[in-house]
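1. Sharing a model that was predicted from the sequence below.
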Amino acid sequence: MYEKIKKTAIDTLKIELNEASRLLERISDDFVEACLALQQCKGKVIVTGIGKSGHIGKKIAATFASTGTPAFFIHPAEALHGDLGMVDSEDLVILISNSGEATEFKLMLPLFKRKKLKTIGFTGNRSSFLADQVDFIIDTGVENEACPLGLAPTSSAVNTLMMGDALAISVMHLRDFNSTDYAFSHPGGSLGARLIFKNMDLIEQHVQPPVCYPDETLSEVIFCLSRTGYGLAVICDDDDKVLGVFTDGDLRRTLEKSTDLTVKVGELMTRTPIVATADELAYSTLELMHSKDINAIPIVDSEERLMAVLTTHQIYKSGIN
């Protein structure tokens, strides 16, 4: 039984991989012109398909949307009952049908032609109604479905998905869509957080930074360290420019040598401390903190005035890791 199941799975994959390998010969002039039409589209990309083609179409629309091409999926039945109202004259439509004979498309395509919309057809039948009516044909045809009955869309569904990815990624390159652009489409993920959030975005405005001045005593600085819990106090001049820092580590080292709590912190602080600017990416600041083995860092403005102290915990909390 185990061997039979494994053989069936392997045979399925072999058929699908074999059919997919034939797609390399299908990157035609129509494919290139379809990419250029998508790049030049001033409106939205509307993807439509019914049954398994619809499920694949939803994924294709999502891939376009996340790689810089505004796109969404419309179900053909819903389209014929009002959703066509979402289609504007500057839009482009991708229609998916393996047979190319979907009844709904025979009603929809004349309407698209009347609106003078550019259309792209994904089909496995180059002699079909769909292939005859669209501006550009993407050939997803197969000789063998992986389904032993030859009925369930398997190899053809994989081909459609792959050609959809090839189309979307080609257009992505044409648009010079980069990782920062991608992050704005995925702000909820770790990559989005890394490329979007700056230090200024993570500053807790209601929290006063742990500021001390050079003429304050060690006793006063200890109180500041205890009150804030940042593990450091930032020593500033009267204009709030950072002069140095005094950390928990500095405190331990000081008390090992002396218990004089009246000494001025200006004599004890670490001068020229590590700081980060407000407009730097928080991810870059996190990497800096890791490299210097510190858990908190002063954030300064363009004139080197203290704005806040940022901790690794605050950065992690934003989703950056």
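-> Ah, there it is.
2. drop to CA atoms for contacts and neighbour counts, all remaining ones
-> OK.
3. from memory residue 31 sits against residue 136, does it?
-> Yes - the criterion here is C-alpha atoms under 8 Å, and residue 31 meets it with residue 136 at 7.1 Å.
4. And the strands in the stretch 101-250 of the chain, which stretches?
-> If DSSP state E, counting those that start in this stretch is used as the criterion, the strands of the stretch 101-250 of the chain fall at 118-123, 136-139, 211-212, 232-236, 242-247.
5. Of the ones you listed, which is nearest residue 61?
-> strand 118-123 (13.1 Å; C-alpha to C-alpha).
6. by contact count, what packs against the closest one?
-> strand 92-96, helix 129-133, strand 136-139 (3 or more C-alpha pairs under 8 Å, 6 or more residues apart in numbering; DSSP states H and E).
7. wait, which of those is closest to residue 312?
-> strand 92-96 (46.0 Å).
8. Just give the number of residues close to residue 296.
-> Residue 296 is flanked by 20 other residues according to other C-alpha atoms under 10 Å.
9. Nearest residue to it in space, please, no chain neighbours.
-> Of all residues not flanking residue 296 in the chain, residue 311 sits nearest, at 4.2 Å (C-alpha to C-alpha, 6 or more residues apart in numbering).
10. ok, that neighbour to residue 285 distance?
-> Here the distance between residue 311 and residue 285 works out to 10 Å (C-alpha to C-alpha, to the nearest Å).
11. so residue 167 touches residue 37, yeah?
-> No - checked against C-alpha under 8 Å, the pair residue 167 and residue 37 is beyond contact range at 11.1 Å.
12. who's more crowded, those two?
-> Neighbours were counted for residue 167 and for residue 37 using other C-alpha under 10 Å; residue 167 has more, 21 against 18.
13. sec struct for the closest residue to the more buried one other than its chain neighbours, please.
-> Take residue 167 and drop its neighbours on the chain: the residue closest to it by C-alpha to C-alpha, 6+ apart is residue 35, 6.4 Å away. Using DSSP: H, G, I helix; E, B strand; the rest coil as the criterion, the local structure at residue 35 reads helix.
14. put this beside the first:
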Amino acid sequence: MDVIDRIKGLISTVVSGAMPVPSIVDFGTDGTPQSTQADTIEPFKHYFRLDINQLFISKGRQFWVDFDPLVYAAVDYLQGQQRVVASTIVGPRAIDTGKIAKPHGFLLNDIRVAGPVPFNGGDVGVTIILYKIAQKNYAQTIMKLIETVAASQSSLAAVSKAANLGSILLDGVQGLLELRDNVPVMGQRFEINTATARGFLPICRALIKDGPSSLDILVSDNRLRDAREDFQASDFVLYSLSRVMQRDDHRSLPFFSLVTDACVAVTKGPEGNDAAKGILISLYNEMLKSEELTYQDRERLFAEYVGMVKQSKAAVATLGRNPVISDFRRGLDLIGTL
């Protein structure tokens, strides 16, 4: 059974359970339920990212006595010729314990699940499940372990590396569910057919355990609000699937070290200039093979990288020295003062 089938098995436990179906409220571009989303996410041109904007557990609820909340969030999509899953686990470890009003009250904001992910066409599936996990040593031990794994993938810029951890996180969640006290509270899985005339549009959605008496709610600055106040009438998860135009984390991608190498090489005279050109050719070849970039962003970044190399060359011509080597020597001088 592949990872996506296992995820569908998880959501089936929510659907078949005794818990009431949550209210599902979609918000448009202006943050109101009555409007629609704009800004189509186009294949091979844009990225998308999935975020948990808010996880809120209301205060004074007997339902959460002796339990902690945990959210499993995943997005599956087409990468190359196969479908992959990027996922995360969000629980108490993700927030300073001093900010949790136990046993009731939990607020967590702005957790990235996945992205930026290049959109290459094909269906996109999203899974969000809220669990309550018993505050027992064995359950807490497993939860801390899978939260640690989830946190480690947030530092991985490469989509493929982050996706490889999806199966491990799923193993952890299923291990927790084998302990009878741990149960799903609410959840949802849906698949977006991006080939329709409507296209692939961003999503801003709230899963609300006890639905609001009216739709007098809105999203402002990625926060769920009731009129002018924060919405606190029920447990809820607010999440968004948004469009990203270009990467802001490209310096952490595997090929960026070649940019640094070219900047150093170009400061070493004519031979270094030839070496820098060779490095840039290797760099562009790596960028062509990368599954982390859209076409437009690749061309933009490569032009930016070439500009950085030119700046390094100009700095040597202007200053008469290699700024990289000079900075390194200055650092050694500072260390020598210890």
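-> Ah, there it is. Since the model is a prediction, treat every value here as computed from it, not as a measurement.
15. TM-score for this pair?
-> The TM-score (TM-score structural alignment, normalised by the length of structure 1) is 0.25; 153 aligned residues with a C-alpha RMSD of 7.2 Å.
16. hmm, back to that, and the residue nearest to residue 296 of structure 1, how many neighbours does it have?
-> 21.
17. That one and residue 297 touch, don't they?
-> Yes - at 6.5 Å, residue 311 of structure 1 counts as touching residue 297 under the criterion of C-alpha under 8 Å.
18. where do the contact lists of those two overlap?
-> Residues touching both residue 311 of structure 1 and residue 297 (C-alpha atoms under 8 Å, 6 or more residues apart in numbering): none.
19. Next, count neighbours for residue 225 of structure 2.
-> Other residues lying near residue 225 of structure 2 total 17 when counted by other C-alpha under 10 Å.
20. I figured it hits residue 217, correct?
-> Yes - between residue 225 of structure 2 and residue 217 there is a contact at 5.6 Å, judged by C-alpha under 8 Å.
21. picking that back up, any chance of the strands of the stretch 101-250 of structure 1 in TSV, with mean neighbour count too?
-> Converted to TSV, the strands of the stretch 101-250 of structure 1 look like this (neighbours: other C-alpha atoms under 10 Å):
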stretch	mean neighbour count
strand 118-123	26
strand 136-139	24
strand 211-212	22
strand 232-236	26
strand 242-247	23
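22. need these in a markdown table with distance to residue 13 of structure 1, can you?
-> Putting those into a markdown table (distance: least, C-alpha to C-alpha, whole Å) gives the following:
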| stretch | distance to residue 13 of structure 1 |
| --- | --- |
| strand 118-123 | 21 |
| strand 136-139 | 21 |
| strand 211-212 | 64 |
| strand 232-236 | 59 |
| strand 242-247 | 60 |
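23. Ok, which of those comes nearest residue 226 of structure 1?
-> strand 232-236 (9.4 Å).
24. name the helices or strands packed onto the top helix by length along structure 2?
-> Secondary structure assigned by DSSP state H gives helix 295-319 as the longest helix of structure 2. If contacts are counted by 3+ C-alpha pairs under 8 Å, 6+ apart, helix 295-319 of structure 2 sits against helix 256-265, helix 269-289, helix 323-336.
25. how far away is the closest residue to residue 236 of structure 1 other than its chain neighbours from residue 248 of structure 1?
-> Nearest non-adjacent residue to residue 236 of structure 1, counting by C-alpha to C-alpha, 6+ apart: residue 242, 4.5 Å away. Distance of residue 242 of structure 1 to residue 248 of structure 1, given as C-alpha to C-alpha: 18 Å.
26. One more: residue 292 of structure 1?
-> Look at residue 292 of structure 1 and residue 248 of structure 1: by C-alpha to C-alpha, they are 16 Å apart.
27. More neighbours: which of the two?
-> Neighbours of residue 292 of structure 1 and residue 248, each counted by other C-alpha under 10 Å, are more numerous for residue 248; the result is 16 against 10.
28. isn't the more buried one right up against residue 232?
-> Yes - judged on C-alpha under 8 Å, residue 248 of structure 1 makes contact with residue 232 at a distance of 6.1 Å.
29. so what's in contact with the two at the same time?
-> Common neighbours of residue 248 of structure 1 and residue 232 (C-alpha under 8 Å, 6+ apart) are residue 225.
30. All the strands of the stretch 51-200 of structure 2, in order from the start?
-> So, for the stretch 51-200 of structure 2 - with DSSP E, counting those that start in this stretch - the strands run 67-79, 82-90, 106-118, 124-134, 183-192.
31. and residue 13 of structure 2, which of those is closest to it?
-> Ranking the strands of the stretch 51-200 of structure 2 by proximity to residue 13 of structure 2 (C-alpha to C-alpha) places strand 183-192 first, at 7.5 Å.
32. For the closest one, name the packing helices and strands.
-> Judged by 3+ C-alpha pairs under 8 Å, 6+ apart, strand 183-192 of structure 2 is in contact with helix 3-15, strand 124-134.
33. now for those, which one comes closest to residue 327 of structure 2?
-> The nearest among these, by C-alpha to C-alpha, is strand 124-134 at 46.8 Å.
34. Which neighbouring elements make contact with the closest one?
-> helix 3-15, strand 67-79, helix 137-153, strand 183-192.
35. For the stretch 201-321 of structure 1, which segments count as helices?
-> 218-228, 248-257, 282-292, 312-317 (DSSP state H, counting those that start in this stretch).
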